[in-house]
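S.K.: Got a predicted structure plus its sequence, pasted below:
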Amino acid sequence: MYLRESLLGFCLSISTFAAAAALLSEPGEVAVIPSWDIQSTERVGTDLAVLSRPGVDTKTWHEIDSPRCTLMGCLIQAGVYRESGLFFSNALQKFNSSQFKVPWVYRKEFTLDPSPGKRYFHLQTHGITSSADIFVNGQETVNRKSQAGSYVGNTFDITRIANKTNALAIKVYPTDYNYDFGLGFVDWNPYPPDNGTGVWRNVEIKQTGPVALDPLRVTTQASLPIGHSSALVNLKTTARNLEDREATVELTGTISLEGASETYELNQTIKIPPWDLSRCQPLYAGQLSASIDGSISDKIERTFGVRQVTAELNANNDTIFFVNGYPFQVVGAGYSADMFLRWDNAKFTAQAKLMLDLGHNTVRLEGKNEHPELYEITDRLGLMVLPGWECCDKWEAWAYNEDLAVKSEWTEVDYTIANRSMYHEAIMQQSHPSVLGYLVGSDYWPDDKAARAYYNSLKAADWQMPIIASASERGYPDILGPSGLKMVGPYDWVPPNYWYDVEPSEDRLGAAYGFGSELGAGVGTPEISSLKKFLSEADLDDLWKRPNKGLYHMSTSVSSFYDRKIYNAALWKRYGAPTSLEDYLLKAQIQDYEATKSQFEAFASLWNADRPATGLIYWMLNNAWPSLHWNLFDYYLHPAGSYFGAKAGARIEHVAYDYLGKLVYLINRSLDRKGSRTVTVDIIDKNGKTIHNSQESFDTVPNNSTDIIDLTEALKPVTDVVFLRLVLSDDKNATLSRNVYWLANTIDTLDWENSDWFFTPVTKYANYTSLNSLQPAEVSVTTTATLKRDQEAGKLGVVLENHSSVPAFFIRLNLVNADGEDVLPVFWSDNYVTLWPHEKLELQVEGEGAAFVQVTGKNIQKAQISLYG
């Protein structure tokens, strides 16, 4: 049977079950433990046999209205601590973390309705950091030896001990990143005081009858490249007989496409011996139910989509991905979970939408595999996910890893924990069409024993996506072979021409060739409205008055990234010593903008080079807490220079300038756009005088990039800073891309021979200091419509017009509400723009609760425009 579907993928709807007075009411129903009472064992003791009995007085415990949270996350939710206070200045550095050196207890009472024939087959865990003892109704269900590892899921039959009123107690043990399989942050930020200890994922209870079904596993096959083709879908599960007699099971399956009325049905009968299992493989089922003598015993449902992902090593031993048969250049960034591992559906949805607005197609998860909701959101929005294990702690404590300060090499127990972790994550992720592959190593590859276990667990879960040895080129296990990914930096500031300097490739580290699994210029400076939320006045002064000082809101104090020395050296030399905090932040945004734009443009430009740039993961997308670097939008979701530079550099259709070769590239990242395009090139000096103007037509090709214009001759007369504008138009004269650069008469000189793992030194900086003496420009700001006070959401047009004969440089627009607070999230069609003399430009913006647009820039007057008219 074949299901015909014209789209590249589809999803099935999955129903959710609401908990009633009794937590469960019918077979197949799954209920999440909805809330917890938590307390330290220093206060309540360690006797879980007592604490897990109904009726324990918990008046002195902390009530947590959440199904999952680490200890710190729980205590913030309970109001014991305030995030704003913890994150302000260096308050977290002074925090007393000794309270987390002892175990804590999570406790919850709940109601069931036990009766003959009902089985509460599982109490199921999905992630407890990093180990725990679990008791139900005074009896031990599991101890910390089996419930160990942040990603281990366990299932326990509690039928025999289930009562009308029940109590569950979980004692969580302190996590040590060096010795436990936790969720660490390496040098991304200070460690959380609790090291992430706690019930960070849901704990569930499921009711079944005599036969229970394991989670659905989905495999798909289709002709490639997928277009209007058929797809073969297999849904697999394991049915378990929980009784001491043979079971005759009727399996019923259905599949339904969202928005379609047609339903496909399947029926099958199987026999399962006592206490045994049977692996079932029906076709085309979005829901499966198992019945005994006409009564439902269990049912399972899952959302899935049709797509096929493959990867291969090209002639240069670089990995290239293919999605549905099409070459797929990975363009994305590295995601960070919240420091206290708190999950917020709305916040991640906003983050994912910001990624799509950036032009990204992939998000990498280094060890922060998060919750099922992440994959459901990315499925819906069409954002690929590249998950994997983390670096720099117990996960990579191999004999050959010499980078660890503490190396607790794996024991037999550790291999078991890691293997079970892999299977649990694979089962959770494998049906999601957003999943691109799995990195079973990060900085280092797993040894052969671990790699075989990972591989076998993934295959047992019917994993169809690529399995990649690591994010680096250091080595690989026999079963997987070379990764084809490079991880050689940079992580700190490098100039725009760095990315285009690709030869000889063996010495050019992170330049735009191959697949860069984590790399970037270390930028992401928040704007002043965000900075004031987490920095004191003294901290703000340090930014520009003490450029070499170690800063608590960078990385850890022992990290190479604890200060902004490299970044600030470039800013002082290239743009001139700051004269104030405001001046520093403006220059920082200018430097951030050019850094990210050049990186994304270079990888897009060289997609079809002799050694193609097959992918990049920018380091990083976001921060675990308020940070001064490594982000494309800040902790509060406010976009700044790094964001708009990256967005300009990752447009679907684009024209980009190569700083090194002085070439213009025509970029087309779509699968279907083609036809005639016009490229207009304008060069003016800082006084608005025209140096060069030209216009040419070209044909664009889908999924392709090529150099089309050489500007070497046009730029020969340049002796000072000039502005370059590249405009791409379609055959109807609609602008597809408008892109402005500021260029010095020379580029930054890189000292490749003395490169370190995190940056390449610059021996001579490009000189942009004459931008400090630009003549003032007069710019008007109007809106295409005014908002009514009861309709403050939706898109708004903002029109900028330069009434001067000189360029208006680096105009920043910020949307605020009636109280002057940033509107977040906010989506601008473009921002941080530079206007030509007498140029008019309309931008679109979307944000809820907007009242004013704030306007600043290098050589314009500040203004605030009311949106109410």
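M.R.: Sure, I can see it. A quick note: this is a predicted structure, and the numbers were derived from the prediction, not measured.
S.K.: make it CA atoms for all contacts and neighbour counts henceforth
M.R.: Will do.
S.K.: The stretch 101-250 of the chain: strands as residue ranges?
M.R.: Assigned by DSSP state E, counting those that start in this stretch, the strands in the stretch 101-250 of the chain fall at 104-111, 119-125, 131-136, 139-142, 155-156, 165-173, 198-199, 203-208, 211-213, 217-222, 229-241, 247-256.
S.K.: try this one next to it:
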Amino acid sequence: MKTIRLYLPILLLLLFISSLCHAQDRYELNTDWYCQPIDDTQADGHALSNPSYPLTGWMPATVPGTVLTTLLNNGKVPDPFYGMNNEKIKDIYDTGREYYTYWFVKEFEESATDGEQVWLNFRGINYSADIFLNGQKVNQTPFKGMYLRKQYNITKLLAKNGKNRLAVLVHPADHVGNPNGGQGGDGTIAKGVALQYTAGWDWIQPVRDRNTGIWDKVFIEKTGTVNLKHPHIVTLVPGTRIPGASQEPATLKVSAELQNVLDHSISGTLQYTLAGKTISQKVTLKPQETAEVALPDFTLQNPKLWWPNGYGEQHLYAIDLQFTADGAVSDREKITFGVREIQTTWNSHTRSKEIAVNGQKIFIKGGNWIISDAMLRFSKARYDAEIRFHRDMNLNLIRIWGGALPERPEFYEACDRYGMLVIQDFWMSGDCNGRWLDPKKKDDQWTRRQYPDDHGLFIESAADVVKMLRNHPSLAMWCGGNEITPPADILKALKEDVLPKLDGTRWFIDYSNSDEMSYNFKGGNGDGPYGIQDISTFWAEKTWPFNSEVGSVGTGDATSLKRFLPEENQVIPVEMDGTEKVRDEVWSYHKYIDYGNALEPYGSPEDMEDFAAKAQLVNYNQYRGLIEGFTAHMWDWYTGVIIWKTQNPWTSLRGQMYDYYLDPNASLYGLRNGSEVLHGMYDPVKGNIMIANNTFDQQHDIMLRVTAYDMQGNDQQLTQVFCYLEPTSIRLIMSLQERIKALSADEGMFLSVQLLNTDQKILSDNFYWLPDANGNYSGLQRMEKANIQATATQSAPGEVSLKLTNPSGNTVSFFNRISLVDTESGERLLPTFFSDNYVSLTPGEEKVVTVSYADLDKNSAAIEIGGWNTPLQTITIE
């Protein structure tokens, strides 16, 4: 008896620890899946999900993934991103839906002890599914809708021996659409609640399986008898805050849904701990009840705030929200969040919306985002790299375009880290949903205006997406759709029910180019243009005061192009006879957007390498000019601009700062330069020198230094003056138009606009190349070679310090591309991040560029550098 009493406390402790561990059990089912087309499968789901049923001849499947991804990974189809390969893959519109209807099977070991509940979670299936486990049907009601998560309690369906088999039959979209060349094909893809771009768009060819598959994560979760779901954190930050300062308190409002699976009531406590204090709420749940429970508001003293990129730190807090009953944790959710508050006001001067964070107005410099990968091959690492590129471009907002999807939590986690505000569109588009007459569309406007067919499914999916994403500090705005509102009943549900009930803290835009966002005084669609423009237009021609889409070109360099253009298609893409007609079918297939005659001032391209190199000069100038032109008129003409677009999910040849393979082109660095937090710049129309201050601080004693260089490298200082800058402002300093006009007339010139602090540290370094009086870069075409000196040293894990020196006797070393390459293959190592690129060095100048590559120690790497008049050289990393 004494022995029993001795061991009883230990036994209870072990049971408690066991319960605690089970409450944390959550793992993915992402390996060892197998699949087979339904046409090749004789058995039904009851038989297939029986562990004894043989899977002889079944193909390894990629989950998460699509049918097309699995076929590609098994060598059954060619890479649809290369050349014309996409034309070799059968389209679902021609084959019928059954061709891409597949069974997916996965075996896993799991069992449940007394009091444990085991849940099967799907974060996304496209488009509908029948689910079986161990010979029994799991979903008694239909699972339909690409954006709807589903959770099933499978505790009673688990095999007694712990060896289970899951079988999922995935059906494609009910309406796959005719990919007839229209935006979204014939538009009928929009009859479902799913991606619209898969039937083709002006930046992508059709995705042949329409992204059918278990496209997002599948995981098992174990809890006690109460399941904690959908936690919600709201942070209130009143007043106007200053980054880095001691802060007045902020308020946290925390709630969650609790689901009792028992047939009797259960009592317990919902709680979390933050800043050394525990906040709790006692709860009694009725039998089989799911209830939303709010904890008492918590006042957080001196909070560390979350700020958008360029304005302050992105501090993130974490809490462990738990439900405990009878001394054990039944379930818990770990939540990361930022303390910040989004505000919006109408700027009556610009006649557009103005966005503020923590009481401080933010001039929006944004980019439109399509999707990371057209075949939905998402990864945390790829998301991180892409959002890091956006951070490096000095942007502060990303808009998720409505023809794609609600981005994944991993995307938002990266935006939280890097300070990217996000506008999340719901999945509508003017093209498919009936805004315009369109001869490519199957149905008339009246019919398309009521897409999708199932409004209830759309609303249910929207509510679920709001629950999934609402805790991310980066999420700033919801948008009803791309260039069109949802149908009236859906719009009413979003505005009056879903968002007020489930979020209520963010601005809802009814559609992306709405007058509510930006007064459309010019008529038309309220956005664009999308092609190459004269730089002067960005500075001199007023456009929509908060332009949701305006963009330009973005072709990569020759190294980028060779990744997906077959050798016979590695040519100049257009006729160089003044017509600029696209003459190569592969360039055309990959949606090449015309550069017009923009390359001619640099000299007619001789081959593809020369064409792509000169395109980079245009790319850099286009995006620097775009963002500078908008910034020059901030708070007067504009409250923000969102570039169309910053990336492509396919090997497209338009509107991108980096290619599909995560290799940046000069667009990224032109935009990075023009978007600097403190930025000195030159107005090519009026010859003005201006300074932008995108901080909340007054800037005292900022030195402006403007220097002219001729083509031989001779310098002439045009001004050097101390300046004072108001917070979040633009200031005109002086005009140098006549002097610059005279200096550049014969053969063009270089213009250096720099800002320095009182320690003579360079804060902004902006280097322009200006044409001659005829608009040609005649001097560039006659420049002498300029050999530069370079040393590369590994300065930290995954980081190289590259020191560049242009000797005093040289002319300017112009427009040098830096690459990190594998010494064995000669291929670029990607993704690599550069503190600057396409750099120019004046005579006697020294620059240090930081090169970052995560797997540097796992590769034999070297630096390659070469430019317009600088021979290519390879630098060993010391």
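M.R.: Happy to help now that I have it. In this text, all values refer to a predicted model and were calculated from it rather than measured experimentally.
S.K.: so which of the strands of the stretch 101-250 of the first structure comes closest to L551 of the first structure?
M.R.: Among those, the nearest to L551 of the first structure by Cα to Cα is strand 198-199 (29.1 Å).
S.K.: tell me the most buried of the strands of the stretch 101-250 of the first structure?
M.R.: Greatest average neighbour count among the strands of the stretch 101-250 of the first structure goes to strand 198-199 (a mean of 30), per mean count of other Cα atoms under 10 Å.
S.K.: still on that earlier bit, using a markdown table, please lay out the strands of the stretch 101-250 of the first structure together with distance to V679 of the first structure.
M.R.: Converted to a markdown table, the strands of the stretch 101-250 of the first structure look like this (distance: least, Cα to Cα, whole Å):
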| stretch | distance to V679 of the first structure |
| --- | --- |
| strand 104-111 | 63 |
| strand 119-125 | 57 |
| strand 131-136 | 60 |
| strand 139-142 | 67 |
| strand 155-156 | 61 |
| strand 165-173 | 62 |
| strand 198-199 | 56 |
| strand 203-208 | 57 |
| strand 211-213 | 59 |
| strand 217-222 | 39 |
| strand 229-241 | 37 |
| strand 247-256 | 47 |
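S.K.: To L51 of the first structure, which of these lies closest?
M.R.: Proximity to L51 of the first structure (Cα to Cα) singles out strand 165-173 among the strands of the stretch 101-250 of the first structure, at 6.5 Å.
S.K.: Pull the residues that contact the closest one.
M.R.: With contacts defined as Cα atoms under 8 Å, 6 or more residues apart in numbering, strand 165-173 of the first structure is touched by 46, 48, 51-54, 102-112, 128-137, 197-199.
S.K.: which one in the second structure is aligned with I300 of the first structure?
M.R.: In the second structure, I300 of the first structure lines up with E333, judged by TM-score structural alignment.
S.K.: after the helix or strand where its match lies, next one along is what?
M.R.: E333 of the second structure is part of strand 328-337 when elements are defined by DSSP states H and E. Using DSSP H and E, the next helix or strand after strand 328-337 of the second structure towards the C-terminus is strand 342-347.
S.K.: Average separation of that following strand from the aligned part of the first structure, please.
M.R.: Averaged over the aligned pairs, strand 342-347 of the second structure sits 1.8 Å from the first structure after superposition, using mean Cα distance after the TM-score superposition for the first structure.
S.K.: what does that strand correspond to over in the first structure?
M.R.: Going by TM-score structural alignment: strand 342-347 of the second structure matches residues 309-314.
S.K.: before we move on, back to that, help me confirm that the match of I300 of the first structure comes into contact with Q322.
M.R.: Yes - counting by Cα atoms under 8 Å, E333 of the second structure touches Q322, with 6.6 Å between them.
S.K.: which ones are touching the counterpart of L540 of the first structure in the second structure?
M.R.: With TM-score structural alignment defining the correspondence, L540 of the first structure maps onto Q570 in the second structure. For Q570 of the second structure, the contacting residues are 561-562, 608, by Cα under 8 Å, 6+ apart.
S.K.: nearest to V574 of the second structure, of those?
M.R.: Using Cα to Cα, M608 comes nearest to V574 of the second structure of those, at 10.4 Å.
S.K.: Give the equivalent position in the second structure for Q864 of the first structure.
M.R.: If you follow Q864 of the first structure across to the second structure using TM-score structural alignment, you land on T874.
S.K.: Could you look up the SS state of its match?
M.R.: The three-state label given to T874 of the second structure by DSSP: H, G, I helix; E, B strand; the rest coil is strand.
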